[in-house]
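Visitor: have a look at this prediction, sequence included:
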Amino acid sequence: MAKKKRPQSGVRLTRQRLVDGVAGPDGARIRLARPEEGPRVGELLKLATDEIEQAHIDGVAAGKCGTWLLDGLAGHDRAMTEQLVRAAYGGKLQEGALSLSLPLVAQDRDGELVGALLALPPGTVVQTVQQAGYEQHALLAMLKYAKIKGLAVAEAARGRGMGAALLKRCAQLYWQLDFMLLFGEFEVERALGSFYARQGFTVLEPGESTDVGFLLTGRPISLGAGPGEQLFFRWKKS
């Protein structure tokens, strides 16, 4: 009997691998979402949260999401910083945020999209740093912190490790690009704490917060979840 091929685990992400996909569980591929997949990505993400903005789905459909991240993976070390500064001074910071967002999909062996993840710059953190009087640090936060806005797997594909595979590749990409913090929130009633804990995240109790600002500003900045939600986060290992 032929041995079952195991998904690649130690592969380093490159621009081409992110576009083409890397091996996931049960013959799936984990890759960047394609423009024509925008509507399906939106359908999947709405299984996880009602807070997915249409601008994000439109950004996927227009091919605007993740473009600066791809440049970073291609080895253009200063590309993200320079493009973000130009966007800020040109009044196009929202467009820049789309370019730093990450829409990942899990495509099964039959070619169907069965999972999706969307990560993006954390607007709340950026705004908090700006209000504290650290304008330049706010831009830096967009290149050091990322928020998982939504993670969902189609019901028929659950229990096969798709969600864990999407999270793994999301974290790998941001760590390769020298981001420091990956975080998100989930509704308490969904009881996802044990899932995120198994993926290496710290999960806080409802109402708890954590300090995320000292490394950027030299002063504490608190990050917590909204009412009825729990925060999960993971720092890059030094």
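Guide: Arrived safely, thanks for sending.
Visitor: please count neighbours and contacts with C-alpha atoms only from this point.
Guide: Fine.
Visitor: what helices or strands is the longest helix along the chain leaning on?
Guide: Using DSSP state H to define each element, the chain has its longest helix at helix 162-176. Packing contacts for helix 162-176, counted by 3 or more Cα pairs under 8 Å, 6 or more residues apart in numbering; DSSP states H and E, involve strand 29-32, strand 102-107, strand 113-120, strand 145-153.
Visitor: got another one to weigh against that:
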Amino acid sequence: MAQVGDLETVQRLIASTGSGVNLENRLADAMADGRLGTAVMKGLAEGEEALTYEMAVAASPEGEGSVDDLIIGLSCILVADHPSHGVVGALLALPPARVLSNLGIPEMEALAGLLKIIKLNAVAVEPTHRSGGIAAALIATCRQLYSQLRYLLLYGQFSARSGLDAYYRRQGLTVLREGQGVKLTMFSVPAGIYTDPSERFFACDL
């Protein structure tokens, strides 16, 4: 997990992907003050019931937490730390809260979806350290982490013209056809996540 001192490097790496993804101010602030990934760490230490409790606190009008706090706590930044060169790779994963809130599913199901679906937003490696399996290791660690938390689905998207489809397949991810959405079968009503024709999805069950 990224540490406070990694913030500047992580911001630069994520921005360098050219995908338009940047580390949002709220996530950068949460990383700086130690709130980012707190629910993830609690879930790993205490079990998935701890995440259910965190969700209940966020949903309760009388609770001290909030849905935004829950989203930040469920998000994580993983880094690859070279013994001589410091952080040389970074991965950002977070629950797709905005997407879930616009699917037309019941509000409580959308909230519960924060504990079921994770989006791999960005993965980046320093140019001088590419081709060494660092990105693959970050992706594999992300999958293992959220699988341990009993998440059901990991997905992400990439430019249809990037040529990354073969790479993601090598990581054991399913690359969807252009225009094909990610089906969400865990809700009580039919739902899916879709993107514009310039992008494609990759996904995997956890």
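Guide: Received, thanks. Note that the structure is predicted; figures quoted are calculated from it, not measured.
Visitor: comparing whichever helix or strand comes after the longest helix of structure 1 with structure 2, how large is the average distance?
Guide: The helix or strand immediately downstream of helix 162-176 of structure 1 is strand 181-187, counting by DSSP states H and E. Strand 181-187 of structure 1, aligned to structure 2 and superposed, deviates on average by 0.6 Å (mean Cα distance after the TM-score superposition for structure 1).
Visitor: got the contact list for the following helix or strand past strand 181-187 of structure 1?
Guide: Counting by DSSP H and E, the next helix or strand C-terminal to strand 181-187 of structure 1 is helix 193-198. Contact with helix 193-198 of structure 1 is made by 202-203, 232, as judged by Cα atoms under 8 Å, 6 or more residues apart in numbering.
Visitor: can you rerun that using 10 Å?
Guide: Contact with helix 193-198 of structure 1 is made by 163-164, 167, 184-187, 201-205, 230-234, as judged by Cα atoms under 10 Å, 6 or more residues apart in numbering.
Visitor: what subset of those residues is buried?
Guide: 163-164, 167, 184-187, 201-204, 230-234 (16 or more other Cα atoms under 10 Å).
Visitor: for the residues you listed, which one is nearest residue 32 of structure 1?
Guide: residue 167 (12.8 Å; Cα to Cα).
Visitor: can you tell me what the closest one aligns to in structure 2?
Guide: Matched to structure 2 by TM-score structural alignment, residue 167 of structure 1 sits across from residue 139.
Visitor: and for residue 98 of structure 1?
Guide: Per TM-score structural alignment, residue 98 of structure 1 is aligned with residue 72.
Visitor: wasn't that match part of a helix?
Guide: Yes: assessed with DSSP: H, G, I helix; E, B strand; the rest coil, residue 72 of structure 2 lies in a helix.
Visitor: out of everything not next to it in sequence, what's closest to it?
Guide: Using Cα to Cα, 6 or more residues apart in numbering and skipping residues adjacent in sequence, the residue nearest residue 72 of structure 2 is residue 36, 5.3 Å away.
Visitor: any idea how far the counterpart of residue 158 of structure 1 in structure 2 lies from residue 80 of structure 2?
Guide: Residue 158 of structure 1 maps onto residue 130 of structure 2 when the alignment is built from TM-score structural alignment. Between residue 130 of structure 2 and residue 80 of structure 2 the computed distance is 12 Å (Cα to Cα, to the nearest Å).
Visitor: neighbours of residue 5 of structure 2, just the number please.
Guide: 11 (other Cα atoms under 10 Å).
Visitor: no wait, residue 137 of structure 1
Guide: So residue 137 of structure 1, with other Cα under 10 Å, has 17 neighbours.
Visitor: between the helices and strands packed on helix 162-176 of structure 1, which gets nearest to residue 60 of structure 1?
Guide: Nearest to residue 60 of structure 1 among these is strand 102-107 (7.3 Å), distances taken as Cα to Cα.
Visitor: mean per-residue distance, that closest one versus structure 2.
Guide: Relative to structure 2, strand 102-107 of structure 1 is 0.6 Å off (mean Cα distance after the TM-score superposition for structure 1).
Visitor: sort out which residues of that strand are buried, please.
Guide: Here strand 102-107 of structure 1 shows 102-107 as buried, counting by 16+ other Cα under 10 Å.
Visitor: sorry, back to before: who touches both of residue 130 and residue 80 of structure 2?
Guide: 88-89.
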